[in-house]
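**Q** Got a predicted model here, sequence first, then my questions.
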Amino acid sequence: MVHGSEVSKFRTDSILFRFVRRAYEGAEVVFANSHATLRIFSESFGMPRKGVVTYLGVDPMWFQPIHGNFEHPQLAAVPQAASVICAVGRIEPRKGQLETVRAIASARDEYGLDNPIFVMAGRAEDQAYASKILDEAARARVPVIATGRLSDDDLKRLYRRAACHTLFARELQGKIEGFGLVLVEAGAQGCPSIATAIGGIPEVMGSTGVLVPPEDVNAMARAIATYVANAELRERDGALAKSRARTFDWATCAGATFPELKWG
């Protein structure tokens, strides 16, 4: 099973690339988590004997309702009038949290976004990048709450509280968003997403939420401001996202991966 970045990060002139390519060439079948990932694999290693796309699944837990206030003290203290925009995932350049800060600032200055708060939930893989985000946010006067890793319950509360979830994914050397499971988890709680149209993201989102062109901060800004200003649109797209999320389940993934076994 290939997921994205692991098939695009090798230099083609490296010994490791030749070793990995030989292993893939011997495989009877290569499973990929999206058509985009399978395409990237084929560009790097050539067409496999047989390539099968098996979309990932979402744990049913993500659809369950959540009650009570946040466990995280900073999130519990967020004013009710605040416009919460969230991004869930590792803090690293490929996830585009820095560009999201710029989009939020633009949404406020150019499109009338009121009282924004940007919540970044996830582990900081790159401390220098995390510091750069906070410095940029301070200069742009965008309030940021960097929570680190949250409990599943607080993540569900965050999706419920946020006007939208964002994933300004970027295609960097050797790194690509092959699927975007966080989009499905947000959708399971009825939270619409705004994401860049790269890698496997369009396959995951389908016609739900908003897809913006890669590196288009202004398009992200417009989409954020629109969701915050339009509760009816948020609810409609949130319902579509939840319906879409239900199409991604592990039983289907397992059945496609191991068809010789009985599932259900």
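**A** Yep, that arrived.
**Q** CA atoms for contacts and neighbours, from now on please.
**A** Noted.
**Q** Run through who's touching stretch 34-51.
**A** With C-alpha atoms under 8 Å, 6 or more residues apart in numbering as the test, stretch 34-51 has contacts from 2-4, 7-8, 12, 21, 24-25, 27-32, 53-55, 178-179, 199-200, 203.
**Q** Show me what counts as buried in that stretch.
**A** 34-41, 44-45, 47-48, 51 (16 or more other C-alpha atoms under 10 Å).
**Q** next one: stretch 211-219
**A** Leu211, Val212, Pro214, Glu215, Val217, Asn218, Ala219.
**Q** shouldn't Trp62 be in contact with Ala188?
**A** Yes. Contact criterion C-alpha atoms under 8 Å: Trp62 and Ala188 qualify, at 5.7 Å.
**Q** residue ranges of the strands in the stretch 1-150 of the chain, please?
**A** All strands of the stretch 1-150 of the chain, identified by DSSP state E, counting those that start in this stretch, fall at 30-32, 51-53, 83-88, 116-121, 144-148.
**Q** okay, pairing it with this:
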Amino acid sequence: MIVIDIDASRVTVAQRTGTERYSYELIAALDRIAPSDIHFRLYVNGRRDQLPPVSERATIHDIRLPRLWTHLRLGPTSWRARPHVLFVPAHVVPLLHPPTVVTIHDVGYRAFPETHTARRRLELELTTRWSLRAARHVITISHATKRDLINWYGADPNRITVTHLGCSSIFAPPADPRVVAAVTAHYGLDQRPYLLYIGTVQPRKNLSRVIDALALTIAAGYDLDLVIAGKRGWLSEPIERRAGELGIANRVHFTGFVADADLPALLAGALAFVFPSLYEGFGMPVVEAMACGTPVITSTSSSLPEIAGDAALLVDPLDTNAIAAAIMRLSDDQDLRATLRQRGLARAHLFNWETCARQTLAVLLQQSR
């Protein structure tokens, strides 16, 4: 029996985004595809009810601690239990640990330091350096992040494996148009065509420039709204004020966190998904938008060209005029929207959680020897 410990603490939150969704989907897929001689021990810090359904091959261990859980509870507990390997799906290897594989999602704080607080930059810098040093092997979710770790930290490329993320089966064009109509009406979006962003509201997502681009588009005579669907992150206040400063507060809708069940309809109802982020380790919302048949505008930076391929309009995220021009081009060109829809649907099929799980499991088994 091969025993794999997993830090499942990221899963146990009420509102999953980014690394939490990755942890949830990957744990579920690992449980589905692993052979019978593998046993998973899932460690959580409360809220075990938020875990995905798992088989008898997995046991759940609730080892609660209010602070410093990773270093004072996860690490010592796993070290004493002596698994073949510990898997940490997000960034931080415990100070005391058995053989460990860690996923480092991105190093955006290096590329755009001004989008993070000084304290957060220091935390991320220290934990990334430690994890690169302490882990037996590192997983990144794009070739772009792997290159950044090599270029900025001198990481050994032979100790890094790339595993692209998957896309949940819930993301697909809704079969019934009435579902789209009901969801858009629920969020008050039945007045005019809308652009959609999904993700945490924080500077790295470049939302201030998206709002500026919307103002340029409206000034050029286009009748559009912008929907920003996501929970607040750090430094979100200036973003939330920007629309009022430009006199278009009635055209920008901050919905807060949107439940997964509503996302496919919200995406399908949008004129375009606008995601010109400054930096992404992968850009999961781009794949989810493509899977729902929504035309995508995204960035020429970081991992986003790698993920979007030829299925999106790529723009310089620092060029507000370019973002506005892409919005206007999609608004005017029905044939282009149809082309991007078909390309996006095809490209989204390249990303699935079973493939991600098989690649991850191969790394874990290799490092368990």
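**A** In hand now; what should we look at? These figures come from a predicted structure and were not determined experimentally.
**Q** which ones among the buried residues of stretch 34-51 of structure 1 are found in helices?
**A** Mapping these onto helices (DSSP state H) picks out His35, Ala36, Thr37, Leu38, Arg39, Ile40, Phe41, Ser44, Phe45.
**Q** Looking at Trp62 and Ala188 of structure 1, which has the bigger crowd around it?
**A** Higher neighbour count among Trp62 of structure 1 and Ala188: Ala188, with 29 against 19, using other C-alpha atoms under 10 Å.
**Q** how about that one, what's its partner in structure 2?
**A** Matched to structure 2 by TM-score structural alignment, Ala188 of structure 1 sits across from Ala291.
**Q** do the same with Ala107 of structure 1
**A** Ala107 of structure 1 maps onto Thr217 in structure 2, with residues paired by TM-score structural alignment.
**Q** and its match, how many residues sit next to it?
**A** 20.
**Q** same check, this time on the one 4 residues further on
**A** By the measure other C-alpha under 10 Å, the count of residues near Gly221 of structure 2 is 9.
**Q** that older thread, can the strands of the stretch 1-150 of structure 1 go into TSV with extra columns for distance to Tyr227 of structure 1?
**A** TSV is the format used below for the strands of the stretch 1-150 of structure 1 (distance: least, C-alpha to C-alpha, whole Å):
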stretch	distance to Tyr227 of structure 1
strand 30-32	33
strand 51-53	32
strand 83-88	10
strand 116-121	12
strand 144-148	19
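**Q** winner for burial among these?
**A** Among the strands of the stretch 1-150 of structure 1, strand 83-88 has the highest mean neighbour count (mean count of other C-alpha atoms under 10 Å), at a mean of 25.
**Q** so what's the residue lying closest to His72 of structure 1 once chain neighbours are set aside up against?
**A** Excluding the flanking residues, the one nearest His72 of structure 1 by C-alpha to C-alpha, 6 or more residues apart in numbering is Asp154, at 7.3 Å. Asp154 of structure 1 makes contact with Phe70, Glu71, His72 under the criterion C-alpha under 8 Å, 6+ apart.
**Q** which of the residues you listed also appear as contacts in structure 2?
**A** Of those, the ones still in contact in structure 2 (both residues aligned by TM-score structural alignment, their matches' C-alpha atoms under 8 Å) are Glu71.
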